Structures are given as C-alpha cells and as structure tokens.
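>>> 3D model of this:
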Amino acid sequence: MSTIDTAVRGTNPLRTFTKWIGGINPSVFMFSAAVLAIIFANSSLAGLYTSILNAPVNLEIAGYNFFQIHGRTMTVTEFINDALMVLFFFSVGLEIKREMVNGSLSSVRKAMLPTIAACGGIIMPILLFLAIENQDPIALRGVTIPMATDIAFSLAVLGLLGKRVPVTLKLFLMALAVVDDIAGILVIAIFYSTGIQWVPLVLGLITILIAYLFAKKGVSSSSVYYILLIIVWSFFVQSGIHSTIAGVLLALVVPHRPTIHPRDLEEDMRRLDVHVASSKQAGYVQKDFLDDDYINDMRITQRRIQRTISPVQIMEHEVSPWVHYLVLPLFAFSNSGIAFGDMSGSEAIGVAIAVAVGLFVGKTIGIFGFTYLATKLRLVRLTPGVTYANVFGISVFGGIGFTVSLFLATLAYQAIGAEAEEYLNMAKLGIIIGTVVSGVVGVIVLNAILKREEKMGRGAASKEYKEYIANSK
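Reported below is the predicted structural model:
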C-alpha cells in the first residue's frame, strides 16, 4: 500500500483527508449518514430533506444535458444512484477483476468453496422471502433484496475481532461477497433494464471495445480509462441498461499487468544515485531551484515507477477513497430516510420481515449449509484455519447487506407508482434491521468461537494453519 501511495501521491486529494481524519473506518461515515437520514426523515426537517433529494441537477453544455434520464433532468437522488454510484460499481468491477486474475477466484480450485457458499447465501434468502411474502405481487418485486452481502461493511465489522480471525477466513468472506456482487450485477442488468435503446447501447459497447484495444496495446494511463468511463456511462444512461453496469464492464477491461518490471528501473536508480552522490559532497548547499537535469530525471523515474504497478491496482487505490468517503455516505443519506410515521398499519410490513429474515436467517443457513454439504460430499475442502465452527460465525456476517441491498430495493420499488414509498420504506427497514442484527450477533458468535478455538488449538491456533501461513510468505 505504501508503495502505491508513493507512486501515485498527489493524484488523489482525498488521501490528505483520509489521513487527517486519523484512519477512521469509512463504514462509520456510511452508517452515520444512514442514521442522519432517518433523523431528518422523522423530524421537522423532513420537508427540507425531501426537497433536497428531489432538486434537479443540471449540467448543460452546447445544448446537451449530461444528467438526463428517460428524457428528463435527474434529481439529486437519481444523480447519486445513477451517476455517482457508477464509481462504486467501477471499484467493484476492479475488485472482481483483481480477485479473478490473482486472488480468491483466480482458479477453479480456489473459487469453488466461496462460490458454492455464495450460491447458498443467494438461494436461501430468496426462498425465505418467497415463503413469507408469496401473496403480494408488488412485494415480490423485492425478492432479490436480501441476496447481497456488503463486502466493505462486513469486513469492517469483522475487523473488530482483530488478528484472531484467520486470514483464510477473511479471504473466504471476501470471495463469497465478490461472488454476491457478481450475482447482484447480473440481477441489475437482467431484471432492472427497461426499454432498451439500441443506438446508445451499441455506442457504449463500442467504447468498451476501444478501451479493451487500448489495454491490449499497453495503454496504462488511468486518465484515459476515467474519460472512457464517463463516455460509456453517458451512453448507457440513455440505453435502458442500468448505467451502473457501465462501471463494471469498463473495469473488467482495465489492464491488470504492469508495463514495466521493477528490474528495468536499474538505470533510473543509477541516474538518481548520481544526484544523491553529488549532494553528499563537502560544501554542498541545497538549491531553492533544482537544475533541469535533476527535475527531468526525477519525473521520468516517477512515471516509470508508477508503471511497475498494475493499472487495476492503481485505479482501485485512486477510486477507493472517493467511493468510501463520499459516494457511499451520500448514497446512504439519500436512500436510508425511513419515515416511521407512515408505517402504522402498513400492509407492506411483510416486506420488512421477509428482508430482515432473509438477511439474518437466510444468509446464515445458506452459506453454512452449502459449505457443510459441499465439503461432506467432497466437492471442496476447507482451507487451513477455516473450520465448520468459524464458517458458521462468518456466515452470520453474510447478512450484512447494506449497500447493494439498498440499491436493489430502490430499483425494485421505484417504478410502481404511488405505492412505491410504502414498500420501499419497509424494504429499507428490513435491510437496516437485518444488517444490524447480523453484525451484532456475528461479532458475539464469532468472538466466542475464536476464543474457544484458540484454547483448543484449532482454527488460527492450529499447526496446519501456521504452516500454511509460513509457506505463503
């Protein structure tokens, strides 16, 4: 991480902010924004809150309105959900590519266990939702809401347990959450795309093809791919395919190989050594203004050092703070405003129950159950440090489904007219209850399991795990 910071320092002003706040976990900002939204929605500021979110967002250049959707100007909420959230899905796409190229999903053997677990964590919540809400056709639009696991939020809560959590268990949770994200993206692309306009869609796909060709030619400048992301998004937002898919598709073609090997920096280092050696000579005085040769050598070396880092890794590092400290808090603030006063006697209360049960119970049963069956059938093996007991604990964390669940809820109920607010409110309530309960219970249960395993010499305390970690270094 420090290597990337050195190589890309100055390219991301939000890094200064993240250091200034002392390394506070970004999930704190997202959760605080959600709480603030609930307070606004249930106070005398409710009218102001609604008017801000419904305010139009205009950016018109040469007669073209950039923030237009379905032929009208976007509201603030739509701007956050359909424009800013593209950055979130772009970062998800980069993460998916990294895991598929050189991570937990880089081979069939590595991917089997988390994929099977994720399938259980998708199927069981949906089945429980259907069991609870099988009579109301409007409610059934939200059947996919409890299928998602929030990777950032769940890992942040897991971090409360410290170093006692085996690295392999963290990777298991991360990998299954990535598979969940892939499933969520497919759901958005297939079920929440309407009225496809072929001309902008084809133009968007051609732009992605151009990005792919750039990647094949070795173009590694992140600026090029950010510009292409804006262009692809502008086409997709008019195409009927949900605009956030643009972020994922473009991320998948960003090159993952560095264009320079570290050993090729030897000559650059030699040139810098000459400048350093001259500064050590007796009588050397630091100049206020460096000579052109020194500046030129420094700039060339800096650019070449940056090219030893994968463009996927650089862009993930650049985008991450904007997503976690700006986009997701804004998303949480604009989408978490539950008006409790409108809930009394609501016929949509079943949605809240179905979502909460789906997240907390469905995720736990699905992830653990499918993992247990797959290992007993000898389809897969548990990795060192991972036990049935701590898999059960980590399965509870799977119910932390905040971000993507809220996004799916908004897509599910935003197009049903006057009843949308009632069902959406209930879905949001179920998401918050399911997420909070899963987080709290998950910490308590897994903490007890890890303490017990430590005493018994299992999990992270096992000889097998210690040997595995030693051989991985």
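>>> use CA for all of it now, contacts and neighbours both
Will do.
>>> Ends of stretch 304-312, what's the gap?
Start-to-end span of stretch 304-312 (CA to CA, to the nearest Å) is 16 Å.
>>> Can you report how many residues neighbour residue 97?
23 (other CA atoms under 10 Å).
>>> For it, which non-adjacent residue is closest in space?
Residue nearest to residue 97 in three dimensions, not counting chain neighbours: residue 252, with 5.8 Å by CA to CA, 6 or more residues apart in numbering.
>>> and the helix or strand containing that neighbour, what does it pack onto?
Under the criterion of DSSP states H and E, residue 252 resides in helix 244-253. Packing contacts for helix 244-253, counted by 3 or more CA pairs under 8 Å, 6 or more residues apart in numbering; DSSP states H and E, involve helix 85-102, helix 167-191, helix 198-216, helix 222-239.
>>> Another sequence for comparison is provided below:
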Amino acid sequence: MAEPRHAPTSALRRFLEAESSGGLVLMGAAALALVIANTPLNGAYEAVLHAHLGPLPLLEWINDGLMAFFFLFVGMEIKREAIDGQLATWPRRALPGLAAAGGMLVPAIVFLLLNPAATSHGWAIPTATDIAFALGVLSLLGKRVPASLRVFLAALAIIDDLGAVAIIAVFYTGGLSVPDLAAAAAVIAVLAAMNRFGVLKLWPYLALGAVLWVLMLRSGVHATLAGVFLALTIPLRHRVAAPDDEALSPLHRLEHALATPVSFIIVPLFGLANAGVPFLNLPAEALAAPVTLGVGLGLLIGKAVGVFAAAILAIRLGLADMPAYASRTQLFGTALLCGIGFTMSLFVTLLAFPGNELLQAEAKIGILGGSFLSGLLGYALLRVARGDFPPTPSR
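Here you go, the predicted structure:
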C-alpha cells in the first residue's frame, strides 16, 4: 500500500541551514565592504557600483534587480509557511506574530522620539529583523538553544519581512504612473488566473514575472515588490503520479532552486554593495546624530523590549504557549537577536533617504552598531542561559 503523500517536511530545516550559513557569508561581505570603504580602494569601489550597465548603474541592478529575487524567495517562504508550515494555524502564528508586531512598533517609537521632525521618514529602518544574520548567530550556539526558539525566530522574522514589505508598499513609493500600474495589475490578474486554472509549469510565471518587474520599475512602486506579487501566485499544489523530482509543487521547486543563490550570492552581494560606510570621511557628530541614535537604539533596545514584552504578554494572557524547553532568559536572548536588522534595514534606508548620502551614512552606522551589539549581547546571554527542561530524546 502506497504511503500517503505529504508536503516536504525537511524544507524548513534546509531553509534554516541555508539561512544560518548564508548569514555567516553576509557577515564577511559586510566586513569586507567596511574595510574597502575606509581604504584607498573606496574610489574604485564607488566607481564600479555607479558604472552603468545598460539603462541602470550596477548598484541599481543589485538593489532593484537582484533583490527582486530575494523578495520572491521571502514571499514564497511566507506563503508556504502560512499554508502548510509553521504559520499554518492561528495558534502557531500567535506568538511569533504578536512578538513581531511588538518588535516593529517599539523600535519605530524609539526612532520617532529621537527624530520628531525632518528625519522622521526613517522610522521604519529599525523595524526589520535580518533572518540570515540572526539565524547565523543562533547557529553558532548549537544545541545550547532549544529547537523551538529557532523555529520561533524564523517564524518571527518571516512575519517581520511581511510587515516590511507592507511598509515599503504603503510608505516608500514615489510618484505613481497610473498606466504602468494598470498594466502591472493586469499581469498580476493573469498570473492569478494561471494559478486558478492549474498551470503548474514554472516558466510562464517567471516570464510574466519579468514583465511585471519592468512595469513596477516604471510605475513608481518599488520594483522588488514584483517578487512578492509573483510569489503569491506560484502554485503550491503537487503533481499527481509524477516522478519524485517533479512531485514537488512549483513553489517548492522554485524555492529550493533559489535558496542557495539568494543566501550565498544575492544577499551577500547586496551587503557588499551597501554596507560600505567611509567612517574616516564623516564628521564626528555623525556618530551621535539623531538618525544614528534612533536606528541604533531602535534596534538594540526597541527590538528587544518590543519582542520580549509582546511575547510575555501573549503567554500570560493565554494567547500563546512558551516555546518548548526554553526559559524566559533564553527568550530574551532571542529577542536581542531580533535587533540584528541588516538587509531589510539597509534596503529601507535607501528608500527613506534617497540621494542624501549623509543621512544614509548615519542610518548605516546605526544599523551596523545596533546590529553588532544586538548580536553580541544576544549571543553572550544565550551562551550562558539554560532552558527549563532537558530536550526529549529523539526517536
């Protein structure tokens, strides 16, 4: 008798492993960018990034083009986890969902308290958690951290990414081109119809996704959001009576295909292109500027307080359960790791302060400083903290 078919149970594990390893590569890329930006190589570094390749400079191809694949990957992860994964039911969504909400609200408040006027547009910069960096730090702790906290952190970061996508779509779009938006909406409608009528081949979705990216680029809505819209239309249905490698749904196949290039090429390349801050050329007051402090403290204090307080409140009200075998100290250590806000925070910085190199540099200093301290303190606390119960033996 044939065994019942299930959704691939190892997908989350492979995702966590790829993201944690990719986080270490991202750390190296960010460190390299900082070194280059503060040496005589900085001139060549800037020249390469601003060299035109066709209609766009290299930096924009990375930020608007390659990062669309990152958003496509994030969108597919959100969809898969919401349908048949760790976020498939409301009880599973409750703890990471409420913690993510607190982790976005409190950092924004911290930033606005320090930036009430001209620079308030950057309020969303410290609201994001970098899943690659955070899981990369968590992976260094090995079995000291219960598996439930790894799942909690991954789910929280996924919901956090969804919030960041919504923020970008609503608050960081430029002047809109109605004809291009209408054309983009028509393409999305065709993609949704293809899903509805059971088209399971990937190439029609990818071809229309490329058209959608061009239309979004011209419309004034950030082009990378094309990746999210495309992800939501990729089918999550399985083939019947297909060979093993084709039994996976189109979404699973594309997600698996993108995992390695996104984690080890696209995100590190984005970090290399955007993390370079020429500290030596900045005025000393930039280190204590309102934007620098708002972003840095928003990540370090706002994230930890928002995530931990919301999680504890949800647990006390009976809305969610404490992660299995985890202590409150470990939960707070994980909340500290949520203050690592690298990739998405850098991305929002470019949208919040377009063309203002000084404000961008201040925000980047805050991101790097707040993320470094959050990671360091979170790692140190989790290294010495102990869970409430020993893990159950494996079967």
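>>> Tell me how the two chains score on TM-score.
The TM-score (TM-score structural alignment, normalised by the length of the second structure) is 0.91; 379 aligned residues with a CA RMSD of 2.1 Å.
>>> quick one on the thing from earlier: what's the average distance of the helix holding residue 252 of the first structure to the second structure?
Once fitted to the second structure, helix 244-253 of the first structure is off its aligned match by 0.7 Å on average (mean CA distance after the TM-score superposition for the first structure).
>>> next structured bit after that helix?
helix 266-279.
>>> so what does that next one touch, helix or strand wise?
Under the contact definition 3+ CA pairs under 8 Å, 6+ apart, helix 266-279 of the first structure sits against helix 292-306.
>>> can you give me the offset of the helix it packs on from its chain's centre?
34 Å (CA atoms, centre = their mean, to the nearest Å).
>>> just stretch 221-232 of the first structure next, same as before
Using CA atoms, centre = their mean, the offset of stretch 221-232 of the first structure from its chain centre is 19 Å.
>>> Please tell me which residues of the second structure that stretch aligns onto.
Aligned by TM-score structural alignment, stretch 221-232 of the first structure falls on residues 201-212 of the second structure.
>>> just stretch 318-325 of the first structure next, same as before
Alignment of stretch 318-325 of the first structure against the second structure: residues 257-264, by TM-score structural alignment.
>>> contacting residues around that stretch?
Residues outside stretch 257-264 of the second structure that contact it (CA atoms under 8 Å, 6 or more residues apart in numbering): 15, 18, 19, 21, 22, 23, 25, 26, 69, 70, 73, 132.
>>> Please tell me which one of those counts the most neighbours.
The most neighbours, when the contacts of stretch 257-264 of the second structure are compared by other CA under 10 Å, belong to residue 132, which has 30 neighbours.
>>> and that one, what pairs with it in the first structure?
Mapped onto the first structure by TM-score structural alignment, residue 132 of the second structure lines up with residue 152.
>>> Which strand or helix spans that match?
Element membership for residue 152 of the first structure (DSSP H and E) is helix 151-158.
>>> Also residue 308 of the first structure?
Here residue 308 of the first structure is assigned to no helix or strand, by DSSP H and E.
>>> count of residues packed around it?
Other residues lying near residue 308 of the first structure total 19 when counted by other CA under 10 Å.
>>> quick one: what's aligned to it in the second structure?
Checking TM-score structural alignment: residue 308 of the first structure goes with residue 247.
>>> Kindly list the longest helix within the first structure.
Longest helix in the first structure by number of residues (criterion: DSSP state H): helix 420-456.
>>> List the buried residues for that one?
By 16 or more other CA atoms under 10 Å, the buried positions in helix 420-456 of the first structure come out as 421-439, 442-443, 445-447, 449-450, 453.
>>> what's the matching residue for residue 382 of the second structure over in the first structure?
Under the alignment (TM-score structural alignment), residue 382 of the second structure pairs with residue 446 of the first structure.
>>> Could you tell me which residues within stretch 341-350 of the second structure count as buried?
Result for stretch 341-350 of the second structure [16+ other CA under 10 Å]: buried residues 341, 342, 343, 344, 345, 346, 347, 348, 349, 350.
>>> just to revisit the earlier point, the helix holding residue 152 of the first structure vs the second structure, mean deviation?
Helix 151-158 of the first structure sits 1.2 Å off on average (mean CA distance after the TM-score superposition for the first structure).
>>> from the chain's centre, how far out does that helix sit?
So, by CA atoms, centre = their mean, the centroid of helix 151-158 of the first structure is 11 Å from its chain's centroid.
>>> now it and helix 167-191, what's the angle there?
150 degrees (axes from the mean of the first three to the mean of the last three CA atoms, to 10 degrees).
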